[in-house]
Every structure is written in C-alpha cells, then in structure tokens.
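>>> dropping the sequence and predicted coords here.
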Amino acid sequence: MNRLRNELVVYAGRLRVDPWARDIGPAWLLIRDGRFAEIAPGRTRPGEWPDTCASLDLGRAVVLPGLVDSHVHLTESGDGAGEDVSAARTVSERVELGVRNARTALRAGITTVADCGGPPEAVFEVRARASALPDCARTLVAAAPITTVRGHSWRLGGEAPDAASVRELVTRFALAGADFIKVMASGGGTPGAPPWEPSFPEESLRVAVETAASLGRPLKVHCLSAGSMRTAVAAGVTLIEHGKFRTAAEDGGGFDAAVAYLLAKTGTVICPTLSVGHHVLAAPPEVSGDAAALWRRRHPYDLEDFRHLVESGVRMVSGTDAGWRFTPFDALPGELRMMAGAGMANREALAAATIDAAAALGMGDRIGRIAPGYQADFIAADADPVDDLTALDRLHAVARDGQVVR
C-alpha cells in the first residue's frame, strides 16, 4: 500500500471511463486530493503536469471505475452463522468484523459498499473506521432496517408497529447520519417472518417514501414476493432489494408478469442479490445443512425470474447480500457473471455495478465513472470486462480516493 499523497499520475494502457464508452485507448490520469483532476488521452504525458509527484504505470492494463456493491451486511460473517450467533456478538466484535469485511471488499475491486442493515451503533462506527483506513471500501450505511414487530431482522433494532413509528425511525436514522434508509416490505430469513408474507401496508411504505425524500435520503425496500413489490410500487418505492417471487409452496410458480410490467413501466430498480443461493450451494454439505435443499429449489427459479425481469425491461443494479448466509465480501464479480449469464449483456452488468449503482445511491455525480471531479476510484484488469467479465478476477491495481492498495 502506498503512502498518502496529494497528487498521483497514472498511465492506463487502455482507459474505460464507463461501461458505455465505445473507444478505449491509452490515457493519462492526474489525481489530486483523492479526485480525478484531469484526463489526457494518448501515450504522451502532458508536459505541463507536475513531474515531482508519484506515478503509476499500468502498462497495457484496462483501467475502469471501481465497483459498487449495493447490498452488503458488513457486521455479519458470511459463514452461515445464524441470527442467534450474530446477536450474541458485542458491538466491538461487530465493528472489527465490519472493518475486516470492508477491507476484503476493496481488495476485490469493490471500492464502495452499501450496508443494508445492522445495529446502528456498530455500522456507524464501521463507516467511520473504514473512512479513515485507505485499505477499506468506502462504506455507506442505513442503520437498522425498519421492520414490523418481530419482522425480518427485528433484532437489529428497527421494529416499527405502525406508520407513525416508521416516520420516527426514518427521521431518527437520517438525522443520525444514515446515508440511505432500508425498509422490510416482506418477511425473509428470520424465523416467524416468511418471505412470501408482506409486512407493512401501503400507508406505512408511503410514509417511509415521503419522509426519506424530505430528508434527502435514498430508500431501499426489501421485497421477496410479488405482493410486496406491488404494494411497494403503489407506495412510490423506486428501489427494491432482492425482487424475488417467493410463495409458500417454494415451487417457482410465483413469477407475476403483471408485476414485472409494473416495475418496468415505473422505472423501479431491482438489486437482485443472486449470490446468496449460489454460495449456499457452493458451501460444503456438512456446513450448509438444510439450507442447501431449500436453495437447490430456489436458485434456478431465481435465475429464471431474473431473466424474465430483464426481458421485461426492468432496470438492475448489482448487490450480493454479502455477510448473509454464506455470501463472501468479494462475491461481486461472480454476481455480475450470474447477471450476464441470466440475460444481461456484459456491458449492462458492468453498468449495474458502476454508473447505475452510483445513481441509485444518490452518488452518480461522485462515483461510478472516471471523470474530472469524481472520486479517484479505479481498478486495472488484464482485459476489458465488457468482453470478458472474468477479467474482474485478475486485477493488477485497486485504488479508492487515489490510494492504491494493490
């Protein structure tokens, strides 16, 4: 890891400023105070640039924006430990775990992560620590997910019995410094809160939408059933986490074309988190236990439902749910390959992890592309991921805010 510098000059053998750029060629990047200051195409370093600052020659590597994982849980372990184990951890233990996980993410080229729910006292401290450590991913946090009484993830501290309580929690978390707000519109993996059961009524979700907007905070809403998505969209939600079609039968029969049409018509964005099932099935059987049988049924249907959503024109951003079940914090490159294998073009999947993810988080003017004024987050691969997404597994350099960590 290099020492802190105010200026850095980087030579890119091929520069991809964003996934939609059609021509990539050699370029020079001048980074000043953690941001891209100037970009000069060509092989010749501009003569007027300072010649006393540090430089990094990336040869023929393809340099592109750092990746964004829009859905992680930094204070969870990703080793299959249940909620009881997680709840028993102290705040200090959760913070140390969160910092380690943010470090793992950055080394994988994930320069920004969005923590979608944890104990507020822990996740705020993780964000502060990660911000001060150049080898950790930039961390955005939601505080505790807002859920019904004994709803999904209720132990994290976000129970709300009614619309007034929803408003109070959204306000409290935003004023405490949450970067965005997370609400559970359906059950999930918490015992007693099955995913096919909707949580909040439309009125409560509308209160969350309006309060978050009034406080300038993006709102992410967890939906694992067609009914919960229908209610969320009716309430004005525009960013849905997971976007699954779970039913009590778990037979894959829950896909609803009318809901897919509604999502596409309203421009609602889905963060699909396909990695969860993949990593449950990749875990050793003696570790995954009963979860493996459940996800052997679910995962193929999730991939097929994702394909139908893409074909319907639903917009996607990338997120892995890292920390939940067996999902590791370096899973995003694999998530993008699953998205591409289930209906998206490579270019679209890469956009879902850069410019589109940044926009959904309200940071489209700061991260997600290489341009003057943007945070100097970049990765360097041996090939262009638009042609070969496996290139994201072969990184030669990773930098957050101009600080090179590998």
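The structure has been received and is ready for your questions.
>>> contacts and neighbour counts: CA atoms only from here.
Will do.
>>> the stretch 101-250 of the chain: strands as residue ranges?
Counting by DSSP state E, counting those that start in this stretch, one finds strands in the stretch 101-250 of the chain at the ranges 110-115, 138-141, 181-184, 219-223, 239-242.
>>> presented hereafter is structure B, for comparison with structure A:
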Amino acid sequence: MHRLIPTSLAGLLACVPALAPHAAPPPLALDQVRIVDIETGVSGSPRCVRIEQGRIVRVTRAGSRTCRRDAGIVELEGRYLMPGLIDMHAHLTLGPLEVRQDGDAVVGEALPDDAIADHNAARLVGFGLTTVRNPAGDLPAAMRYRERRARGAVTGPESFDAGTVINDADLPGLGTGVATVADVQRVVAAQVAAGADWIKLYTGLTPELLQAGIDAAHAHGRPAVAHLEDVAWTEALPMGLDGIVHLMPISPDLLASGDADAYRQARRPGTFGFFEWWERFDPDGPEADRMVAAFDRYRPVFDATLVAFHAAFVQDQDDSPYRADAERYAHPRLLGNWTSFFTFALGWEADDFARARAVWPKVQRMAARLYASGARMTLGTDMSNPWIAPGISLHREMDLLAGAGVPNARILAAGTRQAADALGAGDRLGRVAVGYEADLLVLDGDPLVDLAQARDAHAVVLDGRYLDRTELAALRGGE
C-alpha cells in the first residue's frame, strides 16, 4: 500500500534453498493424519492421504495398504492436516521506495528486485504459505519469478499477479498514471497482454476513471480490485468492483454529514487520516450498517490487512513485534528503506501515535462486522511495505482478527478455501480433497482450537514435495 508520488508521497515525504529442477515427486502417503475440516469446524479421525504427481489421489482409512503402496510413507501419529495458507496481499517482487530530485520535480520509484522476490518466496513457504496474490507490481518481474519457480530454481508459492496500480500518477515499478478513459483502456489491455490475472485500481482515480477501469478489466475477463479513499466503498461496489483492499475506508462520504464536513476541513495531507477518520466513525452506527449491507449484497473479495496498520500505529514503541519480525525476516534492502526513510507514519508525532492506538478498538469492531458478512473474506498482509515481513505477518494478521472476535474457523476459511475461490482456483486449491493440488500444512495441534499451531508447522507439502521442520527453518533463513 505505497502512497503514490506525486499525489501522496510528496505530502509525506541470501541464500535461498531451492527444490531440485522439476522431476515429478514420487508418490507420498501421509498416514495417521487428522484432516482439519474448515467447513464444519471439526477435525476428523486419523486418515491416510495419498499424493501422486503433486495432487491428492486418495483419502482413506489410516493404515490403508492401497494408500501406502509404493509410496514414501510419513507416519504422522495423529497430527493435523490442512490446506496451505494464502496471502491475498503480498507484493512479492516489490523493491524499496526511493525518492530523488529531478530538477524541480520529486521523482519516486519502487523498482523490482528478483533477489527480494526469491527471499520473500522462501520465507513465505517457511511459514506455511503456498499461494499468494501479488496485488500490484512489475509484471515482467512477476513473470520472471513464475519462470524460476516452474523450473525449480526457487522454492516459493504460486503467485497470481496484478500489474502496476492504475492511478493518477506514475511511480515506476508500482504505479501507472492515467488521465482519460482511453488511457485506462490502453493500460488495462497492456497489462492483460503481459499476463495480469487481476487489475488493481487506486486512490487517485475519479469515479469516472474507476468505472472505466472496472469495465475495461471485465471486457478482458479480469477481476478489478481497488484501494479506495475519497471514493466511498458504497459508491464503488455498485459499479461492479470485484474486490476491495485494506480496512481503511477513509472517504468523507462514509461519515455522518456533520462529521464528514468537519473531517474534510480538518484533514491533513499524508496518512493522518488513518486515525483521524476513525475518530469520527461509529462502527455500530448507520453508516457502518450501510457498509455491511453493501458487503452482503455485492460480496466483494476483501482483505483487511490489519497488520499493516497496526504495525504503523505501534512503530514508535521499542517493543514493537513488527520491528523484530522485519529485522529477522525482511530482505535487508527493504529493512534499510523502512529504517532510514519510508514508513506509513511518516511525519507523525507522539500524540498522533497515541490517537491512532486509541481508535484501534473501532478498527477491530469493524473487522469483526465485515468478517461476519456474506462477502468473500480473505487474508492479506501488504507484504513488502513497512515492517511487514514475509510469512510471519500472515500469522500476525490471523492473531489480530482473532483478537477482534473473528472465530478461528472463519479465519482459517478466509486464508484457504475462500481465498482459493476468490482467485478462481477453488477447483484445485484450498481444500484437502481428492483431485486437489497437494499444497498442505502438517501441524502438531488443531488450528481450529489454537491458531498458533499453524505458525510453526511440523511440515509443509508444496506441489507434492514434503518439507520437514529442518527444511522449513532453512527457508526462513536458518533460524
């Protein structure tokens, strides 16, 4: 969720273990394993799961000879098996945000870095993530990552990719500026031709250009997802928008009329709206009711990325867990960028941080309401933005949602089957069932009871290959 130059930022101012090149993995039998049934919220009795050619081909009784025949057998002694996790907001290839002076102009760029992509990919798998949606970035870099992964040169999750965000200003590596409907149509067509799975629309677009982006995406058979600020969610969803990102719906038009006028007059440039808007919003008021009703009616794909905002709200505290995560797991170039310059709280003073933390219960309350709606709720982190380290941040997101009162089963569904369905891949990802791809987590305990079990997996099965704890630790950086 970079704030794009010049409309926003001008106001703000390894060694990666790799799988062997892709010979098909041998048959694998996971025996004596309990399947976590996210649909019913109940984990079953021990079973045997057989995997061939990277897919689940049999789920049968524990100890079945048919399941075990001619397979590599892993005796799992009653451990738990669930689908691999999906991060729907992971900027896999994004490089650090850099700003330079070009004459009188301030120029920004966030150029991709293949080394960062491979670093992120390994740590994602190390924390049990087997699929990501890359919601904005350089498409050639994304295609290069796909190629490296396909030939086994890097261990990483499958990636569904958008191109650069379509906005009112250019930011090389992250944003493409448009001024007319024809511009929007041209950019969308080019992104689709370059391999985009999604089209990402951004905060600087007028309602007319937002509508043009949605229509152009649909004309090419692609979903359109948006990060919105001044355009209200309740205005954008009837346009046919397929998805919304970030639980920061900070449009004045989503406030009661008196509060809306006061907010417009008092708001400051930059990210102060991340808390100033919430100070005027009632998550149990009629405006919130209208937002929930819109989610129920239009059922957008949604990822809250609570972790990105909570990390900003507490970044002034020495004991911030997000700083510790970043120091341990983020790529050094990104960490250096966040430490020296780029944060979402750029320009905040002590009082601003205190005000931000004071509104956090409102953010949690709204999250609980939206995750109880009929929308297509997923999990996302905004990985590669400040303090959001790969892999571990999805578990932080799960913890924040649980702290908001979202049930464990709902959180796990959002991070597996609902995300797979939202990606259009629900027929092959996100479930433990015959015919599905073998992207799986083996856990020591039941995550329906304790979400923390998913953070420290006993093993990960990625494309049918079994990665044990030692291999996962190496992927996380040799911890």
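On my side now, so go ahead. None of these values were measured; they are calculated from a predicted model.
>>> TM-score for this pair?
Comparison of the two superposed chains (TM-score structural alignment, normalised by the length of the first structure) gives a TM-score of 0.85, and 383 aligned residues with a CA RMSD of 2.8 Å.
>>> any chance of the strands of the stretch 101-250 of the first structure in a markdown table, with mean neighbour count and distance to residue 27 of the first structure too?
Putting those into a markdown table (neighbours: other CA atoms under 10 Å; distance: least, CA to CA, whole Å) gives the following:
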| stretch | mean neighbour count | distance to residue 27 of the first structure |
| --- | --- | --- |
| strand 110-115 | 28 | 21 |
| strand 138-141 | 25 | 26 |
| strand 181-184 | 28 | 39 |
| strand 219-223 | 29 | 37 |
| strand 239-242 | 26 | 36 |
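>>> got JSON lines for those, with distance to residue 104 of the first structure too?
As requested, those are exported to JSON lines (distance: least, CA to CA, whole Å):
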{"stretch": "strand 110-115", "distance to residue 104 of the first structure": "9"}
{"stretch": "strand 138-141", "distance to residue 104 of the first structure": "12"}
{"stretch": "strand 181-184", "distance to residue 104 of the first structure": "24"}
{"stretch": "strand 219-223", "distance to residue 104 of the first structure": "24"}
{"stretch": "strand 239-242", "distance to residue 104 of the first structure": "23"}
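>>> so which of those strands gets nearest residue 17 of the first structure?
Proximity to residue 17 of the first structure (CA to CA) singles out strand 110-115 among the strands of the stretch 101-250 of the first structure, at 15.4 Å.
>>> hang on, the earlier thing: residue 77 of the first structure is nearest to which of the strands of the stretch 101-250 of the first structure?
Ranking these by their distance to residue 77 of the first structure (criterion: CA to CA) puts strand 110-115 first, at 13.2 Å.
>>> packing partners of the longest helix anywhere in the second structure?
With residue count as the measure and DSSP state H as the assignment, the second structure has helix 350-371 as its longest helix. Contacting helix 350-371 of the second structure under the criterion 3 or more CA pairs under 8 Å, 6 or more residues apart in numbering; DSSP states H and E are the following elements: helix 273-279, helix 286-298, helix 306-313, helix 392-403.
>>> what residues of the longest one count as buried?
Applying a neighbour-count criterion of 16 or more other CA atoms under 10 Å, the buried positions in helix 286-298 of the second structure are 287, 288, 291, 292, 293, 294, 295, 296, 298.
>>> of the residues you listed, closest to residue 122 of the second structure?
residue 295 (34.5 Å).
>>> returning to that earlier point: and the longest helix of the second structure with helix 306-313, angle?
Relative orientation of helix 350-371 of the second structure versus helix 306-313 (axes from the mean of the first three to the mean of the last three CA atoms, to 10 degrees): 170 degrees.
>>> dump the helices and strands packed on helix 350-371 of the second structure to CSV, plus distance to residue 378 of the second structure.
What follows is those, written out as CSV (distance: least, CA to CA, whole Å):
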stretch, distance to residue 378 of the second structure
helix 273-279, 21
helix 286-298, 13
helix 306-313, 12
helix 392-403, 11
